[in-house]
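Novice: how does the following fold in three dimensions:
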Amino acid sequence: MADRRSRSSRDLLVWMHVLTSVGWMSQALALATLLAFGLSTGDPEQRLSAVTMAEVLDEHLLLHMANASAFTGLMLSALTPWGYFRHWWVLTKFAITTVQVYAGIFVLGPNLQAGVRAAEDGRALPPGVAVGALLMASAMAFQTWASVAKPWGRTPWTRSPRAPRKVPSGPGWLFLVATLLPVAEYALSVGVLGFPFPFGSLLVALVHPIARSRGLRSGPAPRVAARGDAGPTSVS
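Specialist: From the prediction side, this is the model:
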């Protein structure tokens, strides 16, 4: 019964990860479409409308989807035998996701704001914003392929004498927390704060893997994970 509840909680987290990842990629494509239109049109009003809609889309939806997708993907790795550093495809996705999130925050967002100001002044949009959005969508598509194909095998760290040979899945309640936390943070950001505040997700994503790694190295040999706990098979 406990294993069944754990698998149900894991499936719920997988569903949330797929939902937010598809949302992230589709919103990135929508962003690229709006910005490409803004670059190509000769009408200043249409240019301003396109880049303004792109900025609204980025701030009010894409950013939240990206945060939730990244967090749920990290937790699926942390809570299942896949781990962060045991398989090259997981490690590659981890690196790409990290770059995407920070590029969106520190590069794409400010350039969108600059694009709005340029359109308000009647100037052309910087072409890099559309390219950046298209690269983001392309990176998501690549990660989808990696999730399905699971290429490149295991990393050298799995052969370390200190690495646990059998890694258990996390408890069902933690899968549930990882599913509901992005929803709570979205409600807090939209309904109260007015800006994204994924502090809880960041804290859990940082603290849990460290605590779990220490527990695996110091505790007794863990049980073999159930067949339903095979790890993340979705997009990220």
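
Novice: rest of the way, CA atoms for contacts and neighbours
Specialist: Fine.

Novice: His64 against Ala187, yeah?
Specialist: No. Counting by Cα atoms under 8 Å, His64 stays clear of Ala187, with 10.4 Å between them.

Novice: the two - which one has more neighbours?
Specialist: Neighbour count, other Cα atoms under 10 Å: between His64 and Ala187, His64 has more, with 25 against 14.

Novice: now that one: how far from Thr155?
Specialist: Noted for His64: a distance of 31 Å to Thr155, by Cα to Cα, to the nearest Å.

Novice: now swap in Ala119 and tell me
Specialist: Taking Cα to Cα, one finds Ala119 at 48 Å from Thr155.

Novice: and Pro126, that one's in a strand?
Specialist: No. Per DSSP: H, G, I helix; E, B strand; the rest coil, Pro126 lies outside any strand segment and is coil.

Novice: one more, for comparison:
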Amino acid sequence: MHDLATPTVSSARAWQWTPLVRKSLTVLHAICGIGWMGVDIAVFALLMTARTTDDPALVASSFDAIRIIVPLAVPALSLGMLATGVLLGLGTRWGLIRYWWVLVKLLMALVMVVLVFVSLVPTVSSISVPVPTAASADELRARLGPLPDMLLFPPIVSFLMLGIATILSIFKPWRHTPWSRKPASASGNEVRAV
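Specialist: Here you go, the predicted model:
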């Protein structure tokens, strides 16, 4: 059986994930982010349908779908994205606070996860869609108050933040943070593998 982490030759890092573990975590990280973006697109499409249709049954079913999808999918995807990102940071040369692009991604992920649990899930879970009896689509939307407008922001904002995180991952801008330890080879104290 292979170890999940292997020692490195640098004293700056005691260990790193094996290539298989690193790649597996990277795949899971990408799946969680892409899945979350997919939920954002679906929620946005449902919201736009509910805001523009003249069919009261479609208004009600769109909000019911949002009420079902978001609490099931978004918390799991957000926690999965955060957990795999932290594990990747801990077990790779990038670290969690060594590079600005990683630190910015971590802070964005923390803000997004907190907003999911503090604001989005409670709001979506409390949606009470009136049964479309003789009411028109406009009357149903009026009964929901500002909720249809308020719910437009989470999928747009999280989609954009996830897009920015993707760009940061690909281009890796900026240099080391002030909290980054210099590589051992820069100070001349290189550890040699025996």
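
Novice: TM-score for these two?
Specialist: With the length set by TM-score structural alignment, normalised by the length of structure 2, the two chains reach a TM-score of 0.75; 165 aligned residues with a Cα RMSD of 2.6 Å.

Novice: more neighbours, Ala119 and Thr155 of structure 1?
Specialist: Per other Cα under 10 Å, whichever of Ala119 of structure 1 and Thr155 has more neighbours is Ala119, with 23 against 15.

Novice: which element is that one on?
Specialist: helix 109-120 (DSSP states H and E).

Novice: check which helix or strand the residue nearest to the spatial centre of structure 2 maps to.
Specialist: In structure 2, the C-alpha nearest the mean C-alpha coordinate belongs to Ser78, at 4.5 Å (Cα atoms, centre = their mean). Following DSSP H and E, the helix or strand that holds Ser78 of structure 2 is helix 56-90.

Novice: what comes up buried for the helix or strand following that helix?
Specialist: As assigned by DSSP H and E, the chain's next helix or strand after helix 56-90 of structure 2 is helix 100-115. Buried residues in helix 100-115 of structure 2, counted by 16 or more other Cα atoms under 10 Å: 100-106, 108-109, 112-113.

Novice: measure Pro122 of structure 2 to Gly38 of structure 2 for me?
Specialist: Taken as Cα to Cα, the span from Pro122 of structure 2 to Gly38 of structure 2 is 21 Å.

Novice: likewise Pro154 of structure 2?
Specialist: Applying Cα to Cα, one obtains 13 Å for the distance of Pro154 of structure 2 from Gly38 of structure 2.

Novice: counting neighbours, go ahead and name the busier of those two.
Specialist: More crowded of Pro154 of structure 2 and Gly38, by other Cα under 10 Å: Pro154, with 18 against 14.

Novice: quick one: residues contacting the residue opposite that one in structure 1 once aligned.
Specialist: Matched to structure 1 by TM-score structural alignment, Pro154 of structure 2 sits across from Gly132. Contacts for Gly132 of structure 1 (Cα atoms under 8 Å, 6 or more residues apart in numbering) come out as 32, 108.

Novice: ok, and for the helix holding Ala119 of structure 1, which residues are buried?
Specialist: Applying 16+ other Cα under 10 Å to helix 109-120 of structure 1 flags 109, 111-112, 114-120 as buried.
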